[in-house]
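Colleague: 3D model of this:
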Amino acid sequence: MLSKIKTAVNQLQRKFINHQLRSRLKNHGMTVISANCVGAFILHDLGEPFNSPFVNLYLSPKNFIRYLQHIDFYQQQSLEFTASEKSYPVGKLADIEIHFMHYHNAQEAKEKWLTRSARINPDNLFIMMTDKDGAIGIAYDDLVAFDQLPFKNKVVFTHKPYPELRSAFYIKGFELQNQVGDLFAFSDWNGRKYYDQFDYVTWFNQT
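Modeller: From the prediction side, this is the model:
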């Protein structure tokens, strides 16, 4: 019962928070490329369209970084689907595996991928990743590789500080874990989510 009350309170307060966030946002129609669902949740809160195929899916950090290192090449590859024991479609772009966790079938996943790929705006591009990867979290070498990517607007959310990495942003609340948890979850009773620790509206507005 208490959890239901907390959820209801948070959802009510979230509507007010989202209204404030949207009123501050000046840069619209940005393309957010995110390794997991965090980017889509943020865009949904802001009432922004999905101008990227990276929605409701997941890539391992290594695959995500490889994609970003050769983004033009991978966007020209045909998305194919392979047999999988997963309950959702698993696609491949050349040698990169993409998990479409929230899609019913391969046809739906491919249609959304193609439609949203056509909306990518390289002049209004923002990159997001987290240090979440399986049970042990991301390897430090992958954090370094991400930090070295030649994109102006990129951030990786981490469970502990990495002051030596310019793109790392420490999210408080997961210090006893090996990685961040679900950043789109409510962190308290005030309608705020874990990713709200990062001022993404100011980040989007800076271009």
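
Colleague: from here on, contacts and neighbour counts on C-alpha atoms
Modeller: Fine.

Colleague: Report the contact partners of the residue nearest to residue 172 when sequence neighbours are not counted.
Modeller: Of all residues not flanking residue 172 in the chain, residue 159 sits nearest, at 6.7 Å (Cα to Cα, 6 or more residues apart in numbering). Contacts for residue 159 (Cα atoms under 8 Å, 6 or more residues apart in numbering) come out as 131, 170-175, 177-180.

Colleague: Which ones among these map onto strands?
Modeller: Judged by DSSP state E, those include residue 170 as members of strands.

Colleague: Buried subset of the contacts of residue 159, written for ChimeraX?
Modeller: Typed into ChimeraX, the next command selects the buried ones out of these (criterion: 16 or more other Cα atoms under 10 Å):
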select :131,170,171,172,174,178,179,180
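
Colleague: With distance to residue 206 added, can I get the contacts of residue 159 in JSON lines?
Modeller: Compiled in JSON lines, these are given as follows (distance: Cα to Cα, whole Å):
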{"residue": "131", "distance to residue 206": "24"}
{"residue": "170", "distance to residue 206": "20"}
{"residue": "171", "distance to residue 206": "21"}
{"residue": "172", "distance to residue 206": "24"}
{"residue": "173", "distance to residue 206": "27"}
{"residue": "174", "distance to residue 206": "28"}
{"residue": "175", "distance to residue 206": "30"}
{"residue": "177", "distance to residue 206": "32"}
{"residue": "178", "distance to residue 206": "31"}
{"residue": "179", "distance to residue 206": "28"}
{"residue": "180", "distance to residue 206": "26"}
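
Colleague: Out of the contacts of residue 159, flag the one nearest to residue 125.
Modeller: residue 131 (20.5 Å; Cα to Cα).

Colleague: One more, so I can put them side by side:
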Amino acid sequence: MTIEGLRLKLLTIKRKLPANLRKKKINKTKFTIISNNCWGGEVYECYNLIKQSPTIGLYFMASDYIKFIKNIHYYLKQPLNFIDPKTSKYYNKVKSQKGYGTYPVARLGDIEIFFMHYTSEQQVIAKWTRRINRIDWDHILYKFNDQNGCTLKDINDFINLPVKNKICFTVQDKYAKAPYIKKIKAPRSHTEIMASYEPFGNSKYVNVNDLINSL
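Modeller: Got it, this is the predicted structure:
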């Protein structure tokens, strides 16, 4: 097991054991997190809540995620068209990732989604559809980070999105240009944030309890 894998397993325990106690610190249990990776699902686990977003257990390449949230209502109406992972337009960038090729990859219009924590197309469709119907458009948070080919243009596009509630995690000093872009301390060798470094609950980088309460 890699160090990252071990960190993620330990953090799963840390998230889930005090979840019901943590839930008492938030003022709502219905809210939606639209995330570019698995962070949204982890937050719901932190509070022992059902997952109220289709962006659970998956990831987008950075530019596709920005495109997705710029026109989210349009994209959520499009069908998921599953593809051979080897035909992904990002294949050369993602083929070396652990497990790539073993999980579903789908096109949603002109963007691609990598369902890394799913085992079948049927499972993806069932959960994607169910969770779209759970979206709470009145209490929604858009979350981004510097993973998956993120560039300064993607960060600036995220900054310029006309949405009220958003947060971005990065390990890069050059990206910290807005109060909701949070620089996270990580080893110097990290050029992008790893999943195990993204904060949840009440951390020194961001109080997620307060973030939820403000939605």
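
Colleague: quick one: residue 180 of the first structure and residue 156 touch, right?
Modeller: No. The pair residue 180 of the first structure / residue 156 is not scored as a contact, 10.5 Å apart, by Cα atoms under 8 Å.

Colleague: hey, what's in contact with both of the two?
Modeller: Common contact partners of residue 180 of the first structure and residue 156 (Cα under 8 Å, 6+ apart): 130-131.

Colleague: any idea how far residue 32 of the first structure is from residue 204 of the first structure?
Modeller: 10 Å (Cα to Cα, to the nearest Å).

Colleague: Looking at the two, which has the bigger crowd around it?
Modeller: Taking other Cα atoms under 10 Å, residue 32 of the first structure and residue 204 do not tie; residue 32 has more neighbours (29 against 18).

Colleague: List of residues touching the helix or strand hosting that one?
Modeller: Secondary structure from DSSP states H and E places residue 32 of the first structure in strand 31-34. Contacts with strand 31-34 of the first structure, where a contact means Cα under 8 Å, 6+ apart, come from 39-40, 50-55, 119-122, 124-129.

Colleague: ok so, going back, got any residues that touch both of residue 32 and residue 204 of the first structure?
Modeller: Shared contacts of residue 32 of the first structure and residue 204, counting by Cα under 8 Å, 6+ apart, come down to residue 126.

Colleague: so stretch 104-117 of the first structure matches what in the second structure?
Modeller: Stretch 104-117 of the first structure lines up with residues 119-132 of the second structure when matched by TM-score structural alignment.

Colleague: which residues touch the matching stretch?
Modeller: 51-55, 76, 80, 82, 102-104, 115, 118.

Colleague: Tell me which residues of that stretch come out buried.
Modeller: Going by 16+ other Cα under 10 Å, stretch 119-132 of the second structure has these buried residues: 121, 124, 127-128, 131-132.

Colleague: Going by neighbour count, which residues of the helix ranked longest in the second structure are buried?
Modeller: Ranked by number of residues, the top helix in the second structure under DSSP state H is helix 3-16. With burial defined by 16+ other Cα under 10 Å, the residues of helix 3-16 of the second structure counted as buried are 8, 15-16.

Colleague: Check stretch 90-98 of the first structure too.
Modeller: Buried, per 16+ other Cα under 10 Å, within stretch 90-98 of the first structure: 90-91, 93, 96-98.

Colleague: Same check on stretch 69-80 of the second structure?
Modeller: 69-70, 75-76, 80.

Colleague: Only the buried members of the contacts of stretch 119-132 of the second structure: can you turn that into a PyMOL selection?
Modeller: Here is the PyMOL selection string for the buried members of the contacts of stretch 119-132 of the second structure, based on 16+ other Cα under 10 Å:
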select buried, resi 51+52+53+54+55+76+80+103+104+115+118
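
Colleague: how about the residue nearest to residue 172 of the first structure, what's its partner in the second structure?
Modeller: Looks like residue 159 of the first structure aligns to residue 171 there (TM-score structural alignment).

Colleague: Now do the same for residue 104 of the first structure: helix, strand or coil?
Modeller: Following DSSP: H, G, I helix; E, B strand; the rest coil, we place residue 104 of the first structure in the coil state.

Colleague: any idea whether the closest residue in space to residue 69 of the first structure that isn't next to it in sequence is helix, strand or coil?
Modeller: Sequence neighbours aside, residue 149 is the residue nearest to residue 69 of the first structure in space, at 6.9 Å (criterion: Cα to Cα, 6+ apart). Following three-state DSSP, residue 149 of the first structure is assigned to coil.

Colleague: Could you do residue 52 of the second structure as well?
Modeller: Look at residue 52 of the second structure: counting by three-state DSSP, its state is coil.

Colleague: roughly how far apart are it and residue 139 of the second structure?
Modeller: Plainly put, residue 52 of the second structure is 11 Å away from residue 139 of the second structure if you go by Cα to Cα.

Colleague: again, but for residue 163 of the second structure
Modeller: Shown here: residue 163 of the second structure relative to residue 139 of the second structure, a distance of 11 Å by Cα to Cα.

Colleague: With neighbour numbers in mind, choose between those two.
Modeller: Per other Cα under 10 Å, whichever of residue 163 of the second structure and residue 139 has more neighbours is residue 139, with 17 against 13.

Colleague: wait, what's in contact with that one?
Modeller: 30-32, 215.

Colleague: 6 Å - rerun?
Modeller: 31, 215 (Cα atoms under 6 Å, 6 or more residues apart in numbering).

Colleague: And residue 147 of the first structure, by the same measure?
Modeller: Taking Cα under 6 Å, 6+ apart, one finds residue 167 in contact with residue 147 of the first structure.
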